[in-house]
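J.: build me a structure from this.
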Amino acid sequence: METKIWQATDLSAAVTALKRGRLVAFPTETVYGLGADAFNEKAVSKVYAAKGRPSDNPLIVHVATPSQVRDYAQVSEQAQQLMDAFWPGPLTIILPVVPDKLSKLVTGGLQTVASRLPDNAVTRQLINAVGSPLVGPSANTSGKPSPTIAEHVYHDLHGKIAGVVDDGATKIGVESTVIDLSTDSPAILRPGKITGPEIEAVLGGPVDSFEHHVAADEVPKAPGMKYRHYAPDKDVYMVKEADWTQAIIWAQGQLAPVGLMLPDQLVEKHQLAGMDFVWPLGENDASAAAKLFAGLRNFDDQPMVKTILVARLADTPANGAYNNRLNKAAGGQYFDVAEFM
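T.: Got it, this is the predicted structure:
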């Protein structure tokens, strides 16, 4: 199969492909998603095959209007409040599914379904033209860093999908916040751009941060809870700000080049500007999140690089999504001065 890259100004070929049950990657404000008609079970099955995704990992359904969610899910008052406040935007809401409306391939066999309305006009136009919501996991090989440009999608999935709609680099760069409203107490299952305090302000009550370890025989309610995610093939270590001097000394002493990913202020502090194998993360939490996956992919694609050191940011709500994805990419590993030096 030849995979096409289509411009966002002409969606006709992408629409035709989706209506024929083929796979098309689409842009969102978070990362690129791998689209298939959510009501076409055969098409949905192709998503799992293309990504190499475990079949018990539920998919997020992307809609063009909030009203589309009522076609397959039971929308509560709290859900409507969050839709009004944050949609279109990077918030995924888990709700009870209407029986027999969606394939178990979409829900992972659960009685719940995750939905969101992306803040990308091109993709909303695409969904409207197809006439059906689209499932949309990240458009990458399962477990690898998520794609933030069309070229990332092509790198991972060329020959496996019909094409990708190119709308440039994503704005946010990490996946959406996932909140579970299917239980008595709202709980954030995956951190994202929209923080717990922001959600609490809308709902007028507490929201749990649900750090649940998913057992081997348990189906996760949201992507990113059970399986290895966001990880390049290289060894990745998180570096605390106080350890960067020693980390740079260690990196400079290695025979193979070490990829360094750190905020602009640390690049300047350690006089690394313009040096090879340095990936600046920008000047704030938003830029760091937007540049994280692209930086991991950049070094993963360089055969000479064997190790990647990445800045761990302060543990604040605004940095929650960045630190969550980095922790998973690193498998929880930190640069330990005593161990490395």
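J.: C-alpha only now, for contacts and for neighbours.
T.: Noted.
J.: need the helices for the stretch 1-150 of the chain, in chain order.
T.: 12-19, 41-51, 77-86, 104-107, 121-130, 150-157 (DSSP state H, counting those that start in this stretch).
J.: what packs against the longest one?
T.: Under the contact definition 3 or more Cα pairs under 8 Å, 6 or more residues apart in numbering; DSSP states H and E, helix 41-51 sits against strand 33-37, helix 104-107.
J.: buried deepest among the ones you listed, which one?
T.: Of all the helices and strands packed on helix 41-51, strand 33-37 has the most neighbours on average by mean count of other Cα atoms under 10 Å, namely a mean of 28.
J.: so Lys42 sits right up against Leu23, yeah?
T.: No - here Lys42 does not reach Leu23: they are 10.8 Å apart, not a contact under Cα atoms under 8 Å.
J.: those two - which one has more neighbours?
T.: Ranked by neighbour count (other Cα atoms under 10 Å), Lys42 and Leu23 place Leu23 first, with 26 against 15.
J.: who touches the more buried one in this structure?
T.: The contact partners of Leu23, by Cα atoms under 8 Å, 6 or more residues apart in numbering, come to Ala17, Leu34, Gly35, Ala36, Ala43, Lys46, Val47, Ile161, Ala162, Gly163.
J.: quick one: it from Val47, how far?
T.: Applying Cα to Cα, to the nearest Å, the value for Leu23 to Val47 is 7 Å.
J.: please give me the structure for this one as well, since I'd like to look at both together:
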Amino acid sequence: MAQRFELHPDNPQARFLRQAAQKLQAGGLGAIPTDSSYALVCRLDDKDAAEQLRRVRGVDDKHHLTLLCRDLSELATYAMVDNRQYRLLKLATPGPFTFILPATKEVPRRLSHPSRRTIGLRVPEHHVTQELLAIFGQPLLSTTLILPGETEPLNDAQEVYERLERQLEVVLDAGACPAQPTTVIDMSGDTPVVVRQGRGDPGRLGLVLEDAG
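T.: Next up, the predicted model:
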């Protein structure tokens, strides 16, 4: 049964975040607000929690999961980034962008794309998410909270709680999010490719929307 914590969006109560972090550390699944939409999250190195996350989301192992990182230095621990890529990442973070990058050995193989050995990474610009990551002490494995058979992410914490209370341990309620997914940029090849246009503006990075094939 999920526990719902009501948090101030700009000054979240540390005691609630600590309790939420403890539940995630113990293998629980959570729903948290971000700068794009609500996301499902769990501990990076918990196989059972990751499988539960995929079940709730209704996706298989070919679906890119995303690591929520506090900053670029943390991101670089889990992705191989060259100087050109780093400059682009610096322009876009924190913000509503997800980057697909080659995974380092720090990422469990079962979490990366099975044929490409890539992983999604992002640095969200949301105070509650940043404070939770700081307390948790490592990235959180995440995916946009879109339920099977639906096309739009859930954006209301009360609705999240009502629909998923038996499948989650934690719901962080800090008010509504923008309800728009991140812009996804594949940086695993020679040229960055915008594979999904979302809330983040690719023009800010000097990129245009292309068909990734």
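J.: related to what we said a few turns ago, Asp285 of the first structure is nearest to which of the helices and strands packed on helix 41-51 of the first structure?
T.: strand 33-37 (22.8 Å; Cα to Cα).
J.: what do we get in the second structure for Ile248 of the first structure?
T.: In the second structure, nothing lines up with Ile248 of the first structure, judged by TM-score structural alignment.
J.: oh sorry, the question was meant for Gln68 of the first structure
T.: That one, Gln68 of the first structure, aligns with Glu74 by TM-score structural alignment.
J.: and that match, how many neighbours does it have?
T.: Neighbour tally, Glu74 of the second structure, other Cα under 10 Å: 14.
J.: who are the contact partners of it?
T.: Pro139.
J.: roughly how far apart are the spatially closest residue to Leu110 of the first structure that is not a sequence neighbour and Ala38 of the first structure?
T.: Leaving aside its chain neighbours, Leu110 of the first structure sits nearest to Lys104 (7.2 Å; criterion: Cα to Cα, 6 or more residues apart in numbering). According to Cα to Cα, Lys104 of the first structure stands 11 Å off from Ala38 of the first structure.
J.: and for Leu23 and Val47 of the first structure, which residues touch both?
T.: What both Leu23 of the first structure and Val47 touch, as defined by Cα under 8 Å, 6+ apart, is the set Leu34, Gly35, Ala36.
J.: need the counterpart of the first one in the second structure.
T.: This points to Leu34 of the first structure. Using TM-score structural alignment, Leu34 of the first structure sits opposite Leu40 in the second structure.
J.: check contacts around that match.
T.: Leu29, Gly30, Ala31, Ile32, Leu53, Ser142, Thr143, Thr144, Leu145 are the contacts of Leu40 of the second structure under Cα under 8 Å, 6+ apart.
J.: of those, which belong to strands?
T.: Gly30, Ala31, Ile32, Ser142, Thr143, Thr144 (DSSP state E).
J.: closest to Asn83 of the second structure out of these?
T.: Ser142 (26.2 Å).
J.: burial measure for that closest one, as a count.
T.: Neighbours of Ser142 of the second structure using other Cα under 10 Å come to 28.
J.: ok, Glu339 of the first structure next?
T.: Glu339 of the first structure has 6 nearby residues by other Cα under 10 Å.
J.: now it: which helix or strand?
T.: helix 337-340 (DSSP states H and E).
J.: which residue ranges form the strands in the stretch 51-200 of the first structure?
T.: Per DSSP state E, counting those that start in this stretch, the stretch 51-200 of the first structure carries strands over the ranges 60-62, 91-96, 112-116, 134-135, 163-166, 177-180, 187-190.
J.: I'm done for today, thanks for sticking with me.
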